[in-house]
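Enquirer: Sequence first, predicted coordinates after that:
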Amino acid sequence: MVASIVVLSVVIISLITVGYYVIKHWNRKFVVQKEEHQKATVIAKKQIAEIEHQFNQSLTESRSAHDAELRRQTAEWEAQAAEDRQKMDLIRQEKMLISDQLTNTFHMSDLMSRRQIIDACHRLQLDGALLTNIHFSPDRHDLSDSYFYSQADHLLVTSRGISVIEGKYWSMMVFDG
């Protein structure tokens, strides 16, 4: 029995010794892995910092380039808008000039034709009334949506009759009556 206690004690001591060396071996392995992990973490942090630095530098350069391009395009747009405003002003002035010239031309034409009609009435010894630049719209007996109006240069009312005198080309319907 003493022998079995001794054997059992030797086995227990052997197991404790083996367990100690196994734990020591695994601790060394974990320490090495921990050190390798810490080294890898430091390297990864350095790489992340470098990438962040490159990204921020690239972002700054991109923003700077974007802002410069935006300023360039804004200046170009403003120059084009100013040029377009000048063109529009010239067109407006030209339009007003043409409108004034046409108004004066038609006004002078109406005055000249009016003078000629009055002179002809005096030569023919006709008394009457001369109406100029008359706008009218025909009576609508139908209820259609088409609605129009017309303009006549002169309407001469005398004791001999009523005459509509048009001094220019008229491309619409002429009502006789």
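Expert: All right, it came through fine. Numbering: from 1, shown residues only.
Enquirer: from here on, contacts and neighbour counts on C-alpha atoms
Expert: Fine.
Enquirer: all strands for this structure, in order.
Expert: 128-136, 150-158, 161-165 (DSSP state E).
Enquirer: Including mean neighbour count and distance to Leu97, could these go into a markdown table?
Expert: Below are the strands of the chain laid out as a markdown table (neighbours: other Cα atoms under 10 Å; distance: least, Cα to Cα, whole Å):
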| stretch | mean neighbour count | distance to Leu97 |
| --- | --- | --- |
| strand 128-136 | 14 | 22 |
| strand 150-158 | 16 | 23 |
| strand 161-165 | 14 | 29 |
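Enquirer: next, the one to line up against it:
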Amino acid sequence: MRLGLYGGTFDPIHNAHLAVAEAALQTFELDRMLLIPNRYPPHKESVTGASYVERLKMVQLACEGHEGLEACDIENHDGKSYTIATLEQLRIQYGDRTRFYFLIGADAFAEVLTWYRVAEVFRMTEFIVASRPGFQYAIPPAAKVHRLDSVHFTGSSTEIRRQLAAGAAVEGLPFRVAQYIQENSLYQKGRVKTA
């Protein structure tokens, strides 16, 4: 099996996330792409705008109707979500014959050498690096990297959260996700986040 892994805060997930995931799925002939919300992202010190449960639900809603895309809750645990720990769990779950392809934006891949136990990460997965305007990256000698240049990742969850907090109309969200955000008043100023 050729299994794609796409981790992130997904706070919220938006159409650019889906476009990149689908492009990677088709371009590299993957059997499936798991979208994995981080519960406690190790490289983002700020708190998320929505809870883990809410972010997972939005990913589940976004994946509906997209064949090959699947929400995965493997990082629903206490402690930071390190890629190596997730890969080790997935190896147990999917077996030694599964090849992992870790989808990542060029901006995040540029910092890959700061990752925890990165040498082991390089041994366990290949990378699909999605281009992002204005970001260049070097490929470490031990890393296996496939470039995804057919789709430029231009979306910004930060900008979407800012617009939602301001009460502005927001484009770029999957319909069911936008509906869920509205129904639950997510990202509104003064809202108390649940678990």
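Expert: Sure thing, it's come through. If you're wondering where the values come from, they're calculated on a predicted model, not measured in any experiment.
Enquirer: Give me the TM-score for these two chains.
Expert: The pair, once superposed, lands on a TM-score of 0.19 when counted by TM-score structural alignment, normalised by the length of structure 1; 62 aligned residues with a Cα RMSD of 5.7 Å.
Enquirer: circling back: dump the strands of structure 1 into TSV; add distance to Lys34 of structure 1 as well.
Expert: Output for the strands of structure 1, formatted as TSV (distance: least, Cα to Cα, whole Å):
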stretch	distance to Lys34 of structure 1
strand 128-136	103
strand 150-158	101
strand 161-165	113
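Enquirer: For Arg114 of structure 1, the count of nearby residues, please.
Expert: Arg114 of structure 1: 19 surrounding residues under other Cα atoms under 10 Å.
Enquirer: dump the residue contacts of it.
Expert: With contact taken as Cα atoms under 8 Å, 6 or more residues apart in numbering, Arg114 of structure 1 is in contact with 132, 154.
Enquirer: From Ala120 of structure 1, how far off is it?
Expert: Arg114 of structure 1 sits 10 Å away from Ala120 of structure 1, taking Cα to Cα, to the nearest Å as the criterion.
Enquirer: out of the strands of structure 1, which comes closest to Ile23 of structure 1?
Expert: Minimum separation from Ile23 of structure 1 across these (Cα to Cα) falls at strand 150-158, 114.5 Å.
Enquirer: Just confirm Leu34 of structure 2 contacts Leu69, I think it does.
Expert: Yes: taking contacts as Cα atoms under 8 Å, Leu34 of structure 2 lies within contact range of Leu69: 6.1 Å.
Enquirer: Looking at the two, which one has more neighbours?
Expert: Shown here are Leu34 of structure 2 and Leu69; by other Cα under 10 Å, Leu69 has more neighbours (24 against 21).
Enquirer: Kindly provide the distance from the closest residue to Gln60 of structure 2 other than its chain neighbours to Met58 of structure 2.
Expert: Nearest non-adjacent residue to Gln60 of structure 2, counting by Cα to Cα, 6 or more residues apart in numbering: Ala71, 5.2 Å away. According to Cα to Cα, Ala71 of structure 2 and Met58 of structure 2 sit 9 Å apart.
Enquirer: Looking at the two now, which is surrounded by more residues?
Expert: Met58 (26 against 20).
Enquirer: quick one: which helix or strand includes the more buried one?
Expert: Applying DSSP states H and E as the criterion places Met58 of structure 2 in helix 52-63.
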